[in-house]
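**Q** here is the input, now give the coordinates:
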Amino acid sequence: MTELQKPVPLKGRSLLKENDFTKEEFEALIDYAITLKSYKHKGIAHRFLEGKNIALLFEKTSTRTRAAFTVASIDLGAHPEFLGKNDIQLGKKESVEDTAKVLGRMFDGIEFRGFSQEVVESLAEHSGVPVWNGLTDTWHPTQMLADYMTVKENFGHLEGINLTYIGDGRNNMAHSLMVAGAMLGVNVRICTPQSLFPNQTFVDMARQRGEKDGGSVMVTDNIEEAVKDAHVIYTDVWVSMGEESEFETRVNLLKDYQVNKQLMRQTGREDTIFLHCLPAFHDTQTLYGKEIEEKYGIGEMEVTDEVFRSPQSKVFDQAENRMHTIKSVIASTLT
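**A** Predicted coordinates:
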């Protein structure tokens, strides 16, 4: 019988943002996820959380986050309970504090995916159980674990990796990639038009972590400079949820920042990989894609279909790794 490796000793901790963790803790969660992935693929049971109950709170819709938390919970022996925005009174008829206290009496852990970072922080403050940030407008820590796990799987290490994020520099992905990368020893370059440069508060936070942990941060609008010698090219949608009215403006700003074959060749490396947190608008096989093509004559947005489907693209490994890394977090903070 296989002797199972124990989870990372983080019992009772919440995962609210990357900056709450040390370099060693964050990379340990990644390494443990790699172990759990091997158990999953070999069919080795790892039910560390028999009898536990987990609340999944979703203000925002989701494919990967909901599926990952659900399967991760079940694989670990826990029961996940989905609570959508129309299922509970969170912030409407009941305060976040009161909701947190109720859920904390019934559940062993709480996942929250929504808009406000203040809500997930309040849930953690008042529930008395571990709370995990499945995405807010400010941070996306569970995505970071999956992203950097995928990088480590492909290159064998994280320190010294050059990762270029190209697109909207003001969103939660840019914030999280900078801070998580800098604290893992990665050289993160944010490539975006000057009007979309990230808030200096997050840049400063990331650079402070880089000085301590070995990574670095560059913010530039120069594509050639940003992609040179990049091990990883990363992009995200040009228009985030709630910003649809800005679509035409954003397209005009970012059309030269599309990830295509020419840009991938500019890295000068043959081993460069492409990552995207998904969903990606790389073709017109969605209602949204068809609507954009009809309105603006664009069939491919932040990434071309050619790159998205190429051998360099690791986006579906990355999506699968959401489950393994979330499993690592749940197991480590509840056992």
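**Q** going by C-alpha atoms from here, please, whenever you check contacts or count neighbours.
**A** Noted.
**Q** so which residues of the stretch 201-335 of the chain form helices?
**A** Per DSSP state H, counting those that start in this stretch, the stretch 201-335 of the chain carries helices over the ranges 223-227, 247-254, 261-265, 287-296, 305-308, 315-334.
**Q** among those, which comes closest to Ala180?
**A** With C-alpha to C-alpha, the closest approach to Ala180 among the helices of the stretch 201-335 of the chain belongs to helix 315-334: 14.3 Å.
**Q** go through the helices of the stretch 201-335 of the chain and name the closest to Gly104.
**A** Nearest to Gly104, of the helices of the stretch 201-335 of the chain and by C-alpha to C-alpha, is helix 315-334 at 13.2 Å.
**Q** what helices or strands is the closest one leaning on?
**A** helix 23-42, helix 64-75, helix 141-155, strand 273-276 (3 or more C-alpha pairs under 8 Å, 6 or more residues apart in numbering; DSSP states H and E).
**Q** which residues belonging to that helix are considered buried?
**A** 315, 318-334 (16 or more other C-alpha atoms under 10 Å).
**Q** which residue, other than its chain neighbours, is closest to Ala206?
**A** The shortest distance from Ala206 to any non-neighbouring residue, by C-alpha to C-alpha, 6 or more residues apart in numbering, is to Val179 (4.3 Å).
**Q** is it true that the one you found touches Asp213?
**A** No: contact criterion C-alpha atoms under 8 Å: Val179 and Asp213 do not qualify, at 10.6 Å.
**Q** on that earlier part again, pull the number of nearby residues for the residue nearest to Ala206.
**A** For Val179, the count of nearby residues is 30 (other C-alpha atoms under 10 Å).
**Q** do you know how far it is from Glu306?
**A** For Val179, the distance to Glu306 (C-alpha to C-alpha, to the nearest Å) stands at 30 Å.
**Q** returning to that earlier point: in a markdown table: the helices of the stretch 201-335 of the chain, plus distance to Val119.
**A** Formatted as a markdown table, these follow (distance: least, C-alpha to C-alpha, whole Å):
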| stretch | distance to Val119 |
| --- | --- |
| helix 223-227 | 35 |
| helix 247-254 | 28 |
| helix 261-265 | 39 |
| helix 287-296 | 29 |
| helix 305-308 | 35 |
| helix 315-334 | 20 |
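**Q** next up, for comparison:
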Amino acid sequence: MSRLQVVSGKGGTGKTTVAAALALALATEGKRTLLVEVEGRQGIAQLFETEALPYEERKIAVAPGGGEVFALAIDPELALLDYLQMFYKLGSAGRALKKLGAIDFATTIAPGLRDVLLTGKACEAVRRKEKSGRHTYDYVVMDAPPTGRVTRFLNVNDEVAGLAKIGPIHHQAQGVMRVLKSPDTAVHLVTLLEEMPVQETADGIAELRAARLPVGRIIVNMVRPELLGFDELELARAVPRTAVARSLSTAGLGGARRGGNAERLVEPLLTQAEEYAERYTLEHEQRGVLGELGLPLHELPLLAEGMDLAGLYELATELRQQGIS
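**A** Below is the predicted model of the structure:
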């Protein structure tokens, strides 16, 4: 497994949930994982049922086997202050710039600068080592922007390195790209078994490959349980309506004791079966499309009880059982 795990996906596919579950899965057996949020939505805090994350690395969960998950919500303004202090030793002068609004102004008018700071902070956590020489974190998991923006987001340092030919900005950008375009990084795409998310996943993979960014795995989220297969569905279509009504009556559904009529239940039941058949066919087709992309494919179930902290641990277990560890 690469040490920097970047998780992207179309909005609504649950990429933040998958990133959090991945961080838990990687932290098992005594590992330390840092889960990084770059979009300022505080989605990680909500998933782990904790207070809003400050701009500092904070332990938010313990994984099975004693591993630890830390989280960091990166604030672009404070990251820029860190940057100014690191390379230019501005100290109080940098804080004065913040009070004057210059930091906010800079990150607002230059979106590329904002992305440089966000990716730079994550890559710094990947490279950081303790005095013993061991990496501070075994893995860093980044909850990245959606698929449509992730390639430009990750590749922005290439542009910056080209614009700034010398100096600390150039060297910082080059250092970030050395991490992002190395085997130390893997970019995973989260999708649903629906046409639009699958198409966006395919487009995103093509963009990442064109930019020479390392693509990792496809994770299909919120997969519904398979109730019937193609053979069973064909048999269901062939059963006469009278036979269905008779079976319902025999089972005590819609009979006289309930004041109903079994025949009234037949049409809604068959309509529901037809809708399931359409969805089953669509999902089968989309699995085929994803399979042609040539990447490891994983599936996470739709949790009937909804998403909570227990569900997050359940998804982490699913990922580990599927070989992500």
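**Q** how close are the two chains, by TM-score?
**A** For this chain pair, the superposition-based TM-score is 0.31 by TM-score structural alignment, normalised by the length of structure 2; 151 aligned residues with a C-alpha RMSD of 5.4 Å.
**Q** on that earlier part again, output the helices and strands packed on helix 315-334 of structure 1 in TSV; the columns should cover distance to Leu254 of structure 1.
**A** Below are these laid out as TSV (distance: least, C-alpha to C-alpha, whole Å):
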stretch	distance to Leu254 of structure 1
helix 23-42	32
helix 64-75	26
helix 141-155	23
strand 273-276	16
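**Q** could the ones you listed be laid out in JSON lines, adding distance to Ala174 of structure 1 and mean neighbour count?
**A** Output for those, formatted as JSON lines (distance: least, C-alpha to C-alpha, whole Å; neighbours: other C-alpha atoms under 10 Å):
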{"stretch": "helix 23-42", "distance to Ala174 of structure 1": "18", "mean neighbour count": "18"}
{"stretch": "helix 64-75", "distance to Ala174 of structure 1": "18", "mean neighbour count": "20"}
{"stretch": "helix 141-155", "distance to Ala174 of structure 1": "11", "mean neighbour count": "22"}
{"stretch": "strand 273-276", "distance to Ala174 of structure 1": "12", "mean neighbour count": "24"}
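**Q** out of these, nearest to Phe247 of structure 1?
**A** Closest among these, once you apply C-alpha to C-alpha, is strand 273-276, at 19.4 Å.
**Q** just checking, what packs against the closest one?
**A** strand 232-235, helix 315-334.
**Q** out of those, flag the one nearest Asn252 of structure 1.
**A** With C-alpha to C-alpha as the yardstick, what comes closest out of those is strand 232-235 (16.6 Å).
**Q** that closest one: which residues count as buried?
**A** Neighbour-count burial for strand 232-235 of structure 1 [16+ other C-alpha under 10 Å]: 232-235.
**Q** please apply the same query to stretch 202-215 of structure 1.
**A** Result for stretch 202-215 of structure 1 [16+ other C-alpha under 10 Å]: buried residues 202-203, 206-210, 213-215.
**Q** where along structure 2 do the strands fall?
**A** 4-9, 32-37, 58-62, 68-73, 139-143, 185-191, 215-223, 297-301 (DSSP state E).
**Q** buried residues, the first one. List them.
**A** So that's strand 4-9 of structure 2. 4-9.
**Q** possible to save those residues as JSON lines with distance to Ala186 of structure 2?
**A** Formatted as JSON lines, the buried residues of strand 4-9 of structure 2 follow (distance: C-alpha to C-alpha, whole Å):
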{"residue": "Leu4", "distance to Ala186 of structure 2": "6"}
{"residue": "Gln5", "distance to Ala186 of structure 2": "5"}
{"residue": "Val6", "distance to Ala186 of structure 2": "6"}
{"residue": "Val7", "distance to Ala186 of structure 2": "9"}
{"residue": "Ser8", "distance to Ala186 of structure 2": "11"}
{"residue": "Gly9", "distance to Ala186 of structure 2": "14"}
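**Q** nearest to Ala243 of structure 2, of those?
**A** Closest to Ala243 of structure 2, out of all of the buried residues of strand 4-9 of structure 2 and judged by C-alpha to C-alpha, is Gly9, at 45.7 Å.
**Q** thought the closest one was touching Met196?
**A** No: here Gly9 of structure 2 lies out of contact with Met196, judged by C-alpha under 8 Å, at a distance of 11.4 Å.
**Q** for the closest residue to Thr185 of structure 2 other than its chain neighbours, what are its contacts?
**A** Closest residue in space to Thr185 of structure 2, ignoring its immediate chain neighbours: Leu4 at 4.6 Å, by C-alpha to C-alpha, 6+ apart. Leu4 of structure 2 is in contact with 123, 126, 139-142, 184-186, counting by C-alpha atoms under 8 Å, 6 or more residues apart in numbering.
**Q** quick one: Leu4 of structure 2 and Glu37 of structure 2, what's the gap?
**A** Distance from Leu4 of structure 2 to Glu37 of structure 2, by C-alpha to C-alpha: 13 Å.
**Q** who touches both of these two?
**A** In contact with both Leu4 of structure 2 and Glu37: Met142, using C-alpha under 8 Å, 6+ apart.
**Q** quick check: angle from the helix or strand hosting Leu177 of structure 1 to helix 141-155?
**A** Using DSSP states H and E, Leu177 of structure 1 sits within helix 172-183. Orientation of helix 172-183 of structure 1 against helix 141-155 (axes from the mean of the first three to the mean of the last three C-alpha atoms, to 10 degrees) gives an angle of 60 degrees.
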